[in-house]
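Undergrad: please find the sequence and the predicted model below.
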Amino acid sequence: MAFTLKAVANGETEGFVIRDLAKLRTVAQLNGIPIEGRAPEEIANDLADLYIAQFGQQRGEIILVKRAPAKRQKIWKDLGVIPRGLDREVVEAPPPHPHWG
């Protein structure tokens, strides 16, 4: 979805548009992206870049963790399983059990 959002922001797609500008602005603000005086396409491009960067992030928590309820965040923290980077978690996952599939 991040690549689609980036393509829409850069006018590289047909049939896709940003329909909910209020939601775009809200999500951008929640992620620390400035919105004042900026076109929706600029905001969407920055948001897409942030999410694309999060995919391969190697250190620290991904920003989307903040969107989870506080109770869930505490559980993840207590268990030591707060996601770091989407790609990293997949790459470091244990291999499948020999008797699976």
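TA: That came in fine, so what should we check first?
Undergrad: every contact and neighbour count from this point should use C-alpha atoms.
TA: Noted.
Undergrad: report all helices and strands that the top helix by length along the chain contacts.
TA: In the chain, assigned by DSSP state H, the helix with the most residues is helix 40-55. Judged by 3 or more Cα pairs under 8 Å, 6 or more residues apart in numbering; DSSP states H and E, helix 40-55 is in contact with helix 2-9, helix 21-30, helix 86-91.
Undergrad: take the one below as the second:
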Amino acid sequence: MTTPASVAARVAEILGGGWKADSGPWETYGRLDAPDADTYTLHVDDHDELCLSANLNPAGEIASFRKVHTPEGTEAIAEAIAEAIRQHHTAANQE
């Protein structure tokens, strides 16, 4: 079963370089951390979309993703989340 926590674990693998993933109770959310980086959270919202947020981002969500039903779709979302984190992390470092 694909959960926010399992997606977060895959995103941490994709990002490499010290990124780690932790899960919330019953794997209802996934948290991604790395040295010198914001903490990112994945959760499912009321519209059944997987949402990415950063703890220090006052605007709220960085991105959201529709539910997928295939392993390939899950992998594509994990890649997209990793890219969104890279972009957000780069922009935050330039401020």
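TA: That came in fine, so what should we check first? None of the values given here were measured: they were computed from a predicted structure.
Undergrad: need the TM-score between these chains.
TA: Once superposed, the chains reach a TM-score of 0.32 (TM-score structural alignment, normalised by the length of the second structure), with 42 aligned residues with a Cα RMSD of 3.3 Å.
Undergrad: what's the most buried one of the helices and strands packed on helix 40-55 of the first structure?
TA: Across those, averaging neighbours per residue (mean count of other Cα atoms under 10 Å) puts helix 2-9 on top, at a mean of 19.
Undergrad: what angle separates that helix from helix 40-55?
TA: Comparing the axes of helix 2-9 of the first structure and helix 40-55 via axes from the mean of the first three to the mean of the last three Cα atoms, to 10 degrees yields an angle of 160 degrees.
Undergrad: so which elements touch helix 2-9 of the first structure?
TA: Helix 2-9 of the first structure is packed against helix 40-55, with contacts defined by 3+ Cα pairs under 8 Å, 6+ apart.
Undergrad: re earlier: turn the helices and strands packed on helix 40-55 of the first structure into TSV, columns for distance to residue 75 of the first structure.
TA: Below are those laid out as TSV (distance: least, Cα to Cα, whole Å):
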stretch	distance to residue 75 of the first structure
helix 2-9	27
helix 21-30	22
helix 86-91	18
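Undergrad: quick check: which of those is nearest to residue 70 of the first structure?
TA: Nearest to residue 70 of the first structure, of all these, is helix 21-30, at 14.9 Å by Cα to Cα.
Undergrad: any buried residues in the longest helix seen in the second structure, and which?
TA: Assignment by DSSP H gives helix 71-94 as the longest helix of the second structure. Buried residues in helix 71-94 of the second structure, defined by neighbour count with 16 or more other Cα atoms under 10 Å: 74, 77, 78, 79, 81, 82, 85, 88.
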